[in-house]
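Participant: The amino acid sequence is not available; the structure is as follows:
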């Protein structure tokens, strides 16, 4: 696991400290989020249509989104750097595989997955450290595989640090993040931007990309 002195270790420690509270916070988070459910459903449909339903959620937290992907017909597993989160995920969903692992070390062979979901998991990565994660997503996806990113949106060309409630994080404009991901070997398929819900502070961005 990452050195606790690194930003990765600090992020893991921060999520471990609030694991139970975070799990309670995200329980039922999709119930009143029709647009998010539609985005995830479209992602799952495209992954299934590729003929390879195998998928990973990187930064899975307590496993609720990984379980949702399973409900949508994907053979999904999850991984996270926070041991307490993985313990909760395994307890809540014993039928699903959950790995204690970093997003740049997905334990699958090259080109073996049809989908990668990164739902607010790249937000804690300093911009200068983003590339290894994108390269790992490219490695594990089969040609034509789909990558879905969910993140907090910004307006300008540069990532914007903000006071995330758990750990330091960054907001990205759709254009800026799409440019980074396409440089790593992906082609953009679709993008969306929605206004914040009642309990949200920022607009929410979604990028769907295909491994080229």
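Facilitator: Sure thing, it's come through. None of the values given here were measured: they were computed from a predicted structure.

Participant: CA only for contacts and neighbour counts going forward, please
Facilitator: Noted.

Participant: And the biggest helix by length in the chain, how far out from the chain middle?
Facilitator: The single longest helix within the chain, with elements called by DSSP state H, is helix 34-49. For helix 34-49, the separation from the chain centroid amounts to 14 Å (computed by Cα atoms, centre = their mean, to the nearest Å).

Participant: Packing partners of the next helix or strand after it?
Facilitator: Scanning forward in sequence from helix 34-49 by DSSP states H and E, the next helix or strand is strand 54-58. In terms of contacts (3 or more Cα pairs under 8 Å, 6 or more residues apart in numbering; DSSP states H and E), strand 54-58 is packed against helix 64-71, strand 75-80, strand 113-119.

Participant: Name the nearest residue to the residue positioned nearest the centre of the chain, sequence neighbours excluded.
Facilitator: With distances taken as Cα atoms, centre = their mean, residue 118 lies nearest the centre of the chain, 1.6 Å away. With sequence-adjacent residues excluded and distances taken as Cα to Cα, 6 or more residues apart in numbering, residue 118 is closest to residue 149, at 4.9 Å.

Participant: And here is the other one:
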């Protein structure tokens, strides 16, 4: 990829490095105490366990809360995040788990290596023209039959929001709000098979609805 293509990766890495500690403190619970969200992660974990010992990759793992939850659910799992400071926080908080610096658009993994992929609230910073690249990587590194669980904020209309400040830190970060239909369509075009779609209405302290899309790599 050219420097122009990777500009969003640099902006995302720099922004999350700046606010890593405050972000981890602000969101100490992987699922925010929402039973439905945890149930969907549990369902994903059950599907992924069928492919053990092949590991699950938690992409955009941040401070490691979801990685730790999947570990508790009996899934062999490791985390990948673009931000070195997030990875350092995750390693400190969960020293028995593995965390690596990397990007979902170019995974440092062999073909058919994974028993599942979780990417919770991490595609929200990936521009539309780079999502097909990421989803093609998902297809490449998954074992046949292995599941993918995505979650992201969603609205009735697609939008891009640019933030220059969060938690008192200067950032330069784009957020992309998408419909679950659009994301599911791109996943199907990447060769992944639909399994389920769920949209949860905003909670008491939430501004946006949350979409969950579950797909699988076809078994053959």
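Facilitator: That came through, no problem. This structure is a prediction, so every number in the text was calculated from the model and none was measured.

Participant: mean offset of the helix or strand containing the residue nearest to residue 118 of structure 1 relative to structure 2 (after superposition)
Facilitator: Applying DSSP H and E as the criterion places residue 149 of structure 1 in strand 141-152. Superposed on structure 2, strand 141-152 of structure 1 shows a mean distance to its aligned partners of 0.5 Å (mean Cα distance after the TM-score superposition for structure 1).

Participant: So for the aligned partner of residue 191 of structure 2 in structure 1, what's the nearest residue that isn't a sequence neighbour?
Facilitator: Using TM-score structural alignment as the criterion, residue 191 of structure 2 maps onto residue 185 of structure 1. Of all residues not flanking residue 185 of structure 1 in the chain, residue 212 sits nearest, at 5.8 Å (Cα to Cα, 6+ apart).

Participant: Hmm, residue 186 and the one you found touching each other?
Facilitator: Yes: the criterion here is Cα atoms under 8 Å, and residue 212 of structure 1 meets it with residue 186 at 5.3 Å.

Participant: which one of those two has more residues nearby?
Facilitator: Neighbours per residue (other Cα atoms under 10 Å) separate residue 212 of structure 1 from residue 186, with residue 186 holding more: 25 against 16.

Participant: and that one, what does it touch?
Facilitator: Residue 186 of structure 1 sits next to 138, 209-212 when contact means Cα atoms under 8 Å, 6 or more residues apart in numbering.

Participant: now, which of those residues lie within helices?
Facilitator: residue 138.

Participant: Sitting in strands, which of the contacts of residue 186 of structure 1 do you find?
Facilitator: Mapping the contacts of residue 186 of structure 1 onto strands (DSSP state E) picks out 209-211.

Participant: The equivalent of the residue nearest to residue 118 of structure 1 over in structure 2: neighbour count?
Facilitator: Aligned by TM-score structural alignment, residue 149 of structure 1 pairs with residue 150 of structure 2. Residue 150 of structure 2 has 22 neighbouring residues, counting by other Cα under 10 Å.

Participant: again, but for the one 4 residues further on
Facilitator: Each residue near residue 154 of structure 2 was counted by other Cα under 10 Å, and the total is 24.

Participant: pretty sure it contacts residue 182?
Facilitator: No: between residue 154 of structure 2 and residue 182 there is no contact under Cα under 8 Å: 10.6 Å.
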